[in-house]
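Chemist: This is a predicted model, with the sequence first.
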Amino acid sequence: MCDKTKLTEDIETTDLSYYFCNNQSGFYNYIAQYAASSSVEDDSKPLRVHKVENIINCIYSPNKPWSFYNAVLDTNICQILQESHHEHDADRIIQQILSFASQYRCPIRCPVKLTALDTFRLLRRHGFLELPVESDAYQYVDFYHLERELKQIDLSSEITISELDDATQNDCFEKKSEWGRVLCESFGVPNLKIYQLFYSDVWSRVTVGPTTPIRMFAATIDSRIVGGCHVSFSNGVACLFNVVTLKAYRGKGIGKALSLQAMICAKEAGYRYMILQGSEMGLQVYRKLGFKAIHPCKLMIKLSTVAWYFKILEMILDAIGIVRLQNLMKSIKKSSKFILLIFAVIISIIIARMLM
C-alpha cells in the first residue's frame, strides 16, 4: 500500500469532497502510469498525460469525448501557481491546457475546491462551464462511527465476488479487458463498440491487486463478469469508483455486495473515511450502508464539440426534472446539422446566463 498518510482525525465534512477530488487525481495518475504516454506523437497507448509548464497535471483521451479521463488533476490551480510563483502565468497555462484539449479533440474537466474562488473565476474567464451536480451526489462513511456491522450479504450461489490480482491470476489480463466492456455497457456510453475497445485497452494495462493503490473487485456468473468496482487508496482516504452491474443482472444485490466488499477492504486497510460520487440509482443503497451526503466540489468543463452542449443541457434538465424538454432535445438532435449548430449556440447562451 503506497498511501502512508491515512486521515484518522476528525474533519469537517465540507473538506471531504476536496479529499475525494485529490484521491481521484491519484486514481487517474495511477492509471496513467500504465495506459498513458507523455508525447503527442506517441499513439501506442490510449491516454496522454501532460504536466503543463511543469506545474499543472492533466490527462487526455485523444478523440474520446465520452472518456472519464479528460481532466485537470489539480483542484486549486491558482493556489498552486501562487505557491510556485507563477500566478502571473495563469492565463497562459490555461491556454496551454486548452490547446492540448483542442489538439486531442476532447473536452477537459476540472474539479474546483469550493473555497477556490480565484480558480473558479479563472476558468470561467476562459469559457469553462459549471456542470450541475446533485447536492447529495458525494457521499462518505466514517468507519469510526459506523453503527452497522460490516459483513457480506448472501447472494445467489451462481454469483461470485472476487478480487482481481495480476500477481497470482493468469487470466487477470482477460478479466480486466472484459471489465472495460462491462463498464461501458453499464454506464450506457454512446458508440458502445468503440468505447468498449478503448476502456478494455486502458484497464487491461493497469496492474491491480491487494498491494496496489487501486484494488479491483469483480462479480461473475459462470466465469463471466457482470459487474465490478474499484477502490482507490491515496491522499489519506479510500474512494469507491465505478460500481456497476450489467442491466440484465440488476436487482440481485450485486451492487450492494460489491460496495460492501469495498468497504470491508478499506476498513481492514486501516482507513477511517471512504468517499464516493454516486448515481441517483445507487444513492439509496449507499444510504442504507451508512453513507452520508457531503457538499460537492464544483465541476467545470470546457467543451470541444457541439454534442457536449446537448449533454450538458440534458444534465441540467435532468437535475430539475423536465422530462418533456429532454425528449424534445433528443428529437432535435436528429435534425439537420445546420439546425443542430443553431440550437447549440442558443444552448450555450442559455447556459452562460444560468451560470452568471
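Modeler: Sure thing, it's come through.
Chemist: hey, let's count contacts and neighbours off CA atoms from now on
Modeler: Will do.
Chemist: For this protein, which segments count as strands?
Modeler: For the chain, applying DSSP state E gives strands covering 36-37, 47-52, 56-60, 71-72, 108-112, 129-131, 138-142, 159-163, 214-221, 224-234, 237-245, 273-277, 292-293, 298-302.
Chemist: alright, now check it against this:
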Amino acid sequence: MHLETGTEDQAFREEVQDFLSDNLTLELRQAGQRTMGICSPHEASQAWQKILYARGWAAPSWPVEYGGTGWTPMQRHIFATECHLADAPMLAPMGLEMVAPAIMGHGNEAQKAYYLPRILAAEDSWCQGYSEPGSGSDLASLQCRADKDGDDYIINGTKIWTTHAQYASRMFCLVRTSSDGKPQAGISFVLIDMDTPGITVEPIITMAGNHEVNQVFLDNVRVPQKNCVGAENEGWTVAKYLLEFERGGRAWGARLQGAMVHLRQLAAARGMINGTFAQRLAGLASAVQAVEITEQRVIAEMSATGRIGPASSMLKTRAGTLVQEISECAVEIIGNYAAPHQPAAREWDSNIELLGRADELTVVGHYLDFRARSIAGGSNEIQRNIMAKLVLGM
C-alpha cells in the first residue's frame, strides 16, 4: 500500500525503482534477503552505502549542507520502502542515523568537518557504547569512568550488547566524568578510535545464532578530551537527543511493509490466504499501515523542528511488538519446516545447501531475534513511562 498521491511522488518512485534495478546485484539482494538484526552483513552494507554515496543518496535524512538529499519526508519514505521491497542491504544505523545527528546537533565545527564526511562516505564504521552489564534501561547508572590526564581522558569500564563492535573503527561512548549531583549530571559523550590500545572486543552469540553484539572492555584507554561531543558532564543531553533518532528514525513502516510482503508470499505458497488466516493477515496489514501513518507524523515533526519528540517512543513500542507478531505468524505458516536451523547458510555469500525453501531460511532467526526488539533502544516499559510523562502529563 502506498500512502503518497500525485504524479511527482510516482515519478520519484519510478526513478528509485530504476536505480535499484540497475545497481542491486544478485549478491547484494541475497545479502538483503538474509539480513538478521538491525543491519545487513557488514561487507554488503558498506558496499551498498558506497553505491548510494556515489549517487548522492547515502543519507536521505541529513540536511543538504552536510550531504543530504533535500528530499521531502514522503520521498524519504518512498525511498526506504522501495529499498526494502527490492531486498537492498540494510545500512548500519550507528553512523548515519545515530552519531551523525548527535554531531550535527551538539558537535563543534571541527568535529562536524572531520567526522560527517567520513560517515557519509562509509570510511568509518561506528558502534554504540551505551549499555553496561549493570546499566541497561537504567542507563544513567553507568559506571564506565573517564578520568582526566593532561589533555586526555583515561577510560576504564565495560560496555555490552555493542552491535558490530567487531567491525567498528570508532565508538560513540557514554562515560562518567563526575560523581557529583544526579547520576545524569556527570556523564559525557566521547568518540573513541577502536584501534586505541586497551580495547578488547569479545563476541556474544545470540540465540538466533548470530554474532551481532559484543562486550567491549576498556582498560586505561587514552582518548583526547577534544573528542568530547558537547560540554563535559552534559553527555546525557546528547544521549537523549540521539535516542530519539534511534527510536524514531528507523523507517519502521518500510521494514514492516517488507516483512508483510514476505509473510503474504509464505502464506500464498502454501495456499493459506483464505478464511480465518486471511483475516489475521488483514489485521496485521492494517496495523502496519497505522505505523506508517504515525511514522509520517514523526518525520513531519522532525522536518519542522529538528526533533522527533515523544512520538518516537510510541512508534518504537508499537513497531517493535508488531514485528514480533509478524514473525510469530511466519513461524506458524511454515510449521515443521521451521525446525532446520542453519545460521551459517544466512551468510550473504554462503553456498551451503539449504534444508528447506529459500524463503524459509530467515523465519526462525527473525522470530528469535525480534524478541529483543521490545528491549533494545529502551524497553517497552521505559517507553511507556516516557509517553505517560511527556504525552499524558502523568
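Modeler: Now that the structure is in, tell me what you want to look at. Note that this is a predicted model, so its numbers are computed, not measured.
Chemist: quick one: TM-score?
Modeler: Here the TM-score for the pair of chains, by TM-score structural alignment, normalised by the length of structure 1, is 0.29; 172 aligned residues with a CA RMSD of 6.7 Å.
Chemist: Tell me which of the strands of structure 1 approaches Gln82 of structure 1 most closely.
Modeler: Taking CA to CA, strand 56-60 is the member of these nearest to Gln82 of structure 1, at 12.1 Å.
Chemist: ok, now which ones touch Arg125 of structure 1?
Modeler: Listed by CA atoms under 8 Å, 6 or more residues apart in numbering, Arg125 of structure 1 has no contact partners.
Chemist: Now Gly180 of structure 1: closest residue in space that isn't a chain neighbour?
Modeler: Here the nearest residue to Gly180 of structure 1 in space, its sequence neighbours aside, is Ser200; by CA to CA, 6 or more residues apart in numbering that works out to 4.0 Å.
Chemist: same deal with Lys298 of structure 1?
Modeler: Distance criterion CA to CA, 6+ apart; nearest residue to Lys298 of structure 1, sequence neighbours excluded, is Val112 at 5.0 Å.
Chemist: give the contact list for the residue nearest to Gly180 of structure 1.
Modeler: Lys176, Ser177, Glu178, Trp179, Gly180, Arg181.
Chemist: so Leu47 of structure 1 makes contact with Gln33?
Modeler: No - applying CA atoms under 8 Å, one finds Leu47 of structure 1 not in contact with Gln33, separated by 9.9 Å.
Chemist: Which of the two has more residues huddled nearby?
Modeler: It is Leu47, of Leu47 of structure 1 and Gln33, that has more neighbours when counted by other CA atoms under 10 Å, with 27 against 14.
Chemist: any idea how far that one is from Arg121 of structure 1?
Modeler: With distances taken as CA to CA, to the nearest Å, Leu47 of structure 1 is found 29 Å from Arg121 of structure 1.
Chemist: residue ranges for the helices of structure 1, please.
Modeler: Secondary structure of structure 1 (DSSP state H): helices located at 16-35, 77-83, 90-104, 117-125, 172-187, 192-205, 254-268, 280-288, 306-320, 323-332, 337-355.
Chemist: possible to save these as a markdown table with distance to Phe217 of structure 1?
Modeler: Listed next are the helices of structure 1 as a markdown table, based on distance: least, CA to CA, whole Å:
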| stretch | distance to Phe217 of structure 1 |
| --- | --- |
| helix 16-35 | 15 |
| helix 77-83 | 33 |
| helix 90-104 | 32 |
| helix 117-125 | 36 |
| helix 172-187 | 10 |
| helix 192-205 | 13 |
| helix 254-268 | 7 |
| helix 280-288 | 17 |
| helix 306-320 | 29 |
| helix 323-332 | 35 |
| helix 337-355 | 39 |
